[in-house]
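*Asks:* need a structure here:
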Amino acid sequence: MPWAALPVELIVRILEALDPHALLNCRRVIRLLKSVVDETVTLQYHIALHSSGMVDGPPGLLSPSERLSLLRSYETSWKNMDWNEHTSLPVPDGSLWELCGNVWAHSRGDNAIDFVQIPSRLRGIPLCQWTLRLDFPLRDFCMDPSQDLLVTIGRATSASLHYQTRLLTLSTGEEHRLARDTATLEYLPAGPRIHWSYSIRISGDYVAILFINNGDGGDDDDEGDGNELVVWNWKTGVQNLRVTLVCMISFIFLGNDFILVSTSTSPPLDYEQPSLLLYSLDQTHVRGVETPNPHLLRFLFPTRPPTYGHSVISLTSDPSPGWSTSPSLQVPFQNPRDERIIAFSRFYRGFPSSETFLIPASTLLEHISDTKIEGEGCEPLDIQWKSWGPTSPVPLQGRWSVFTCFVFGMRHILPGAALRDDRQVGIVRDLCPRRCMRASEEEREESNALHYAMKSKEPYPRSIVKCVNLPRSIDVSSDVKLMISEDGIVAFEVSCMRGWVSMVAQLMPSIGLQHDTTGNKQIHFLTF
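*Replies:* Just a heads-up that it's a prediction; the model follows:
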């Protein structure tokens, strides 16, 4: 039966079942299909979501036409780096902070946390602030607003070396209703230490904590006990994985079933070729120090001459694979779960410089799917740098500080604010293939000009680089750390106490990065 004989309503229903690529191909077949696609709002919204690198939000009150209009405005704001809302708040006294999607949190003293839901006019997210007061001294925390989950670690004492991780409701501070029994995960790290620091990540049903051994300050202190990574199913309390390595300092979740660990060495010790180690979360047993670590793959870094000394690898990526915008917000559209950047850096102890690389998570996942991973007892496989490594580092990104929230989804922001024509700016890089393909020739030329102005010697593939103006209310003498969130830019401002800050790098004749300093703190949210 020819297409012209079908009712338009039936044609629309057929086209709605197609993916965007097939839909665009149908549009090129005959004039009738082109007309139907171009005049049907639901089909246009379907195409716009795909081309903008977004996915549809949960069902709500907004019609497809309203969602399409908001999506186009949202995309234009990001394209032009034109934030439409600026919220500025003082930062309380406290040493802990966290940024997850559209929620910012900062500790207040040692037993309270202030939370801010970052507003977004175009996605209908209101500004919301609340404070949770805890009945224990806080040592560290992590959160997942999509699951209304707050994970906290209290301060350890010499009287109790068991570390209690409490699973609380983010909105109320009560025990999380989905956590089993007492909503507490207990763990006793190896060795009689109480001076640990932590890295906590959440992905779906998993909570992972990296216990970093800082030593106990004694004369007999050594690194023999190593650092310990433990992964639980936080809903059941079952421990899925435990890894102990001396050189392990960071990790991320990779896909739904794996964890990727950065290490400068791996058994047997190899100080010339550090690696990223891949572990499976399908394991339900615990392996101790005496058992070989059950990594499945090693993504190897290039070797360097011994004169470079010992290298350190850092690793970060946001959001986690199991993350989404909180369902309660009823946003019209959101970032897809399966598209995100992994950032890693390598520096050598004794050398001031370091290199930061960006790579899509899909690149590593493709190597996993292309590799036959055998069961327990088989030798792990090595993936050489030339098979997976990026071609060039990010220009002008120096040694990482505690502010590592400089990637979200497929976007990256240079952590240090810069000066351009006496205006503070941020440098944002977009690696989403679909958005890059749609960039105009003018955008590409401007992107390349800015990239080369950042002292880069070679083109950075498949990315668009742009400047975003920071509010003039931010003092140019302040130290500003930039982070990127789901809906915009987060600027952490520390006012200078000793006058002007010296410039240490040049992006253009009038652009320079800034030193760290101390002073009054302010947080700025610039939303698109």
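*Asks:* Going by C-alpha atoms from here, please, whenever you check contacts or count neighbours.
*Replies:* Fine.
*Asks:* Secondary structure element holding F357?
*Replies:* Element membership of F357 [criterion: DSSP states H and E] is strand 354-360.
*Asks:* whoops, G426 was the one
*Replies:* Secondary structure here is read from DSSP H and E; on that basis G426 sits in strand 423-430.
*Asks:* The following helix or strand past the strand holding F357: which residues count as buried?
*Replies:* Helices and strands here follow DSSP H and E; after strand 354-360, the next one along the chain is helix 361-370. Of the residues in helix 361-370, those buried under the neighbour-count criterion (16 or more other C-alpha atoms under 10 Å) are A361, S362, L364, I368.
*Asks:* from these, which is closest to Q44?
*Replies:* Nearest to Q44 out of the buried residues of helix 361-370 is S362 (C-alpha to C-alpha; 27.0 Å).
*Asks:* my guess is that closest one contacts E339, does it?
*Replies:* Yes. Counting by C-alpha atoms under 8 Å, E339 is a contact partner of S362 at 7.3 Å.
*Asks:* pretty sure S250 is touching L210, no?
*Replies:* Yes. Because the distance of 7.4 Å satisfies C-alpha under 8 Å, S250 is recorded as touching L210.
*Asks:* what do the two both touch?
*Replies:* Common neighbours of S250 and L210 (criterion: C-alpha atoms under 8 Å, 6 or more residues apart in numbering): S199.
*Asks:* can you map out the strands along the stretch 251-400 of the chain?
*Replies:* In the stretch 251-400 of the chain, the segments counted as strands under DSSP state E, counting those that start in this stretch are 258-263, 275-280, 297-300, 311-316, 333-334, 341-348, 354-360, 381-383.
*Asks:* Now mean neighbour count and distance to V36 too, for the ones you listed, in CSV please.
*Replies:* Formatted as CSV, those follow (neighbours: other C-alpha atoms under 10 Å; distance: least, C-alpha to C-alpha, whole Å):
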stretch, mean neighbour count, distance to V36
strand 258-263, 23, 43
strand 275-280, 23, 47
strand 297-300, 21, 48
strand 311-316, 22, 44
strand 333-334, 18, 23
strand 341-348, 21, 36
strand 354-360, 20, 35
strand 381-383, 16, 48
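*Asks:* The structure of the following sequence is requested for comparison with the preceding one:
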Amino acid sequence: MTLFDLSKELVILILEELDPWTLLQFCNASQWIHLIAFNCTALRYKYELALCGLKDGPRSLQLPRARLEQLLNHKRGWPTLSWSLEDILRIAPPTIIGVSGGFLFHASESSLNNGHFQWTLQLYELRSFRKVAAPLRHLKYNVPFDIRRVAIDPSQNLMVLADLYHPSNNSVITARLHFLDLWTFQQHRQAAQLRYTFHTDWWGVLPPGQRIWIQQVEICGNKVGLGVRLEIEEGEGTTELMIVNWRTGRPRRYSGDLLSFQFMSEIRLLVASHPDDDDDDDDDDEESESEEPTMTWEHREDGIYMTERGQRTPQITLHDISDDIEPPFPRIRIYELPESWSAVSCMQICPNASPRSEAEVTPGTFFYSDPSQRIVVVSVQLDAKAIPAGCSRNFMLIFDESLPCPPGRGEEIIVRWPEWRNRCLVRNLPDGAHSLQVVGRRLMFFDNIAAPTATGPSNTRDDPRSRLRMLDFNSYAPNYLQSLKSSPAPWTWGGSWTTITAVVPHRVLPYIRTSTVDGYDLTCINVTEDGLVLYDEYEEETIVKILTFGKDPRLRGRNLAA
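*Replies:* Here you go, the predicted model:
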């Protein structure tokens, strides 16, 4: 007896025991199974989860039919960027603004009556139709220091604030991380200490033309990563990376050129860098000796100076950051990039906003991006005088997060570019591309274009428009695009939007490309699993548009500033 000899009721009982991905494979293999699953609410919910690259959240009181309705609305919104709710926030020009952990934050400095200054940090919880409807929280805290970066992990009730101290004398420049409870603004009860002070290798007052800033702050479980960059010339500088276990206070340190990072897990760290000559490869000593040095830095009393320009190939390195391993971070695997990219002036890993594991999912979430399906996006900018054939000055490297892994038995630690180039995608970017944002398998950015005139495209930028672009690398997304492309996008932000959606073939996999054009000039964007946050900055105020995908008839839109 085979599965097809059983009654429909027995088949449904068997299929209900399968995980979403296995059920999807069954449906792809048999039209009969697909028909059964499509007409059973619980099975279709599982099927749609796998089709969208999502995972089911913890069990809740919400019925499968309600979850399926939420999921289908979420699924229909993204390919055409059709949001169902728009919230507006108008604020005075902030010093910093952004999104982290499902919260919009902005901080500003104001003067007090006694002549002193005080920072105010405000947090607005972003709307999500993937959770049970609840009042959105607004938090406001007074902060006694200059905030430079904010990172939030609501699954641990953790908020990390970073500030930077520039001494007025010839002493060391330091950065500090403050480990706070998100709801009380006191020291987090699991933190080893309220703050951790990181002493950089730089000191004194920086001369004109040089600047130092906090480039990255990322949270992953019990680890917090801090990137501090010193820029010496335009595009030239050096970066220091520090990883600290905020529950034990144990730090790790790493320095390099063009350095950015992304946590793969609490014990794995991915680093993009332009290696120095001192970073010898143990398995390739002869080749290392013959290579020209990258660049050296001379620290004089009046600042840091670059004495040589680098020639070595940039690379992406997987490091072990386990607590039981002594620093520096041991390299597990090195992925080399093309030699023609040696003149890179900027290389940045774009942080992925989707959860890395189930532990990072906010309680009460119905469904979320599958952590095993995340992609890594590295933005690259080349020197204008050394752009190889087929490349624009700005481009991006895209690959699955599962690609970087420890070598197997008999495999080399160093992976040459020809050995892994067919497992990634290199895509050119417009010269004016801004705000590359990654969530799950989606990539978004925008670029400004000249507004058209009655006689054709304008050659001036007096009236620019912002073209918002989305690339969806879910391999199953093109399958359901045909049923959605005829649906008009309900644009609600000032004027008429033009929407273009298409399937783009590639040797790795097809993907959805969406472009929208509006009559406004965007300043920057943020992307979450639930929607978009668009910023339109003026001299007197910043307008924040929060566009949420999905639909919940129990909620109505409101102005967050109200």
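*Asks:* So after superposing, what's the score?
*Replies:* The TM-score (TM-score structural alignment, normalised by the length of structure 1) is 0.76; 471 aligned residues with a C-alpha RMSD of 4.1 Å.
*Asks:* Aligned to F492 of structure 1, what sits in structure 2?
*Replies:* With TM-score structural alignment as the matching criterion, the partner of F492 of structure 1 in structure 2 is Y535.
*Asks:* Can you name the residues that contact its match?
*Replies:* Contacts were defined as C-alpha under 8 Å, 6+ apart; by that measure Y535 of structure 2 touches L522, T523, C524, I525, T542, I543, V544, K545.
*Asks:* residues contacting the aligned residue in structure 1 for the third one?
*Replies:* Right, the one you point to is C524 of structure 2. Aligned against structure 1 by TM-score structural alignment, C524 of structure 2 finds its counterpart in K481. The neighbourhood of K481 of structure 1, defined by C-alpha under 8 Å, 6+ apart, consists of F403, P415, G416, A417, A491, F492, E493.
*Asks:* 7 Å - rerun?
*Replies:* K481 of structure 1 is in contact with P415, G416, A417, A491, F492, E493, counting by C-alpha atoms under 7 Å, 6 or more residues apart in numbering.
*Asks:* Doesn't it lie inside a strand?
*Replies:* Yes. Under DSSP: H, G, I helix; E, B strand; the rest coil, K481 of structure 1 sits within a strand.
*Asks:* Mean deviation, the strand holding F357 of structure 1 versus structure 2?
*Replies:* Here the mean offset of strand 354-360 of structure 1 against structure 2 after fitting is 2.5 Å, by mean C-alpha distance after the TM-score superposition for structure 1.
*Asks:* Which neighbouring elements make contact with that strand?
*Replies:* For strand 354-360 of structure 1, the packing partners by 3 or more C-alpha pairs under 7 Å, 6 or more residues apart in numbering; DSSP states H and E come out as strand 341-348.
*Asks:* Mind giving me the packing neighbours of the strand it packs on?
*Replies:* For strand 341-348 of structure 1, the helices and strands in contact under the criterion 3+ C-alpha pairs under 7 Å, 6+ apart are strand 311-316, strand 354-360.
*Asks:* how about that strand, aligned to which bit of structure 2?
*Replies:* So strand 341-348 of structure 1 is aligned with residues 375-382, judged by TM-score structural alignment.
*Asks:* Which residues does the matching stretch contact?
*Replies:* Residues outside stretch 375-382 of structure 2 that contact it (C-alpha under 7 Å, 6+ apart): 343-350, 393-401, 440-441.
*Asks:* mind listing what's buried in the biggest helix by length in structure 2?
*Replies:* Identified as the longest helix of structure 2 according to DSSP state H is helix 64-77. Judged by neighbour count (16+ other C-alpha under 10 Å), helix 64-77 of structure 2 contains these buried residues: P64, R67, L68, E69, Q70, L71, L72, N73, H74, K75, R76, G77.
*Asks:* Quick one: these as TSV, columns for distance to R195 of structure 2 too.
*Replies:* Conversion of the buried residues of helix 64-77 of structure 2 to TSV gives the following (distance: C-alpha to C-alpha, whole Å):
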residue	distance to R195 of structure 2
P64	45
R67	41
L68	44
E69	45
Q70	41
L71	41
L72	44
N73	43
H74	40
K75	42
R76	44
G77	42
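*Asks:* The aligned partner of L300 of structure 1 in structure 2: what's it in contact with?
*Replies:* Alignment note (TM-score structural alignment): L300 of structure 1 maps to E336 of structure 2. Taking C-alpha under 7 Å, 6+ apart as the criterion, E336 of structure 2 is in contact with P314, Q315, I316, V415, R416, W417.
*Asks:* try 8 Å
*Replies:* Listed by C-alpha under 8 Å, 6+ apart, the contact set of E336 of structure 2 reads T313, P314, Q315, I316, I414, V415, R416, W417.
*Asks:* separation between it and T317 of structure 2?
*Replies:* E336 of structure 2 sits at a distance of 8 Å from T317 of structure 2 (criterion: C-alpha to C-alpha, to the nearest Å).
*Asks:* And E125 of structure 2, by the same measure?
*Replies:* Taking C-alpha to C-alpha as the measure, E125 of structure 2 and T317 of structure 2 are separated by 35 Å.
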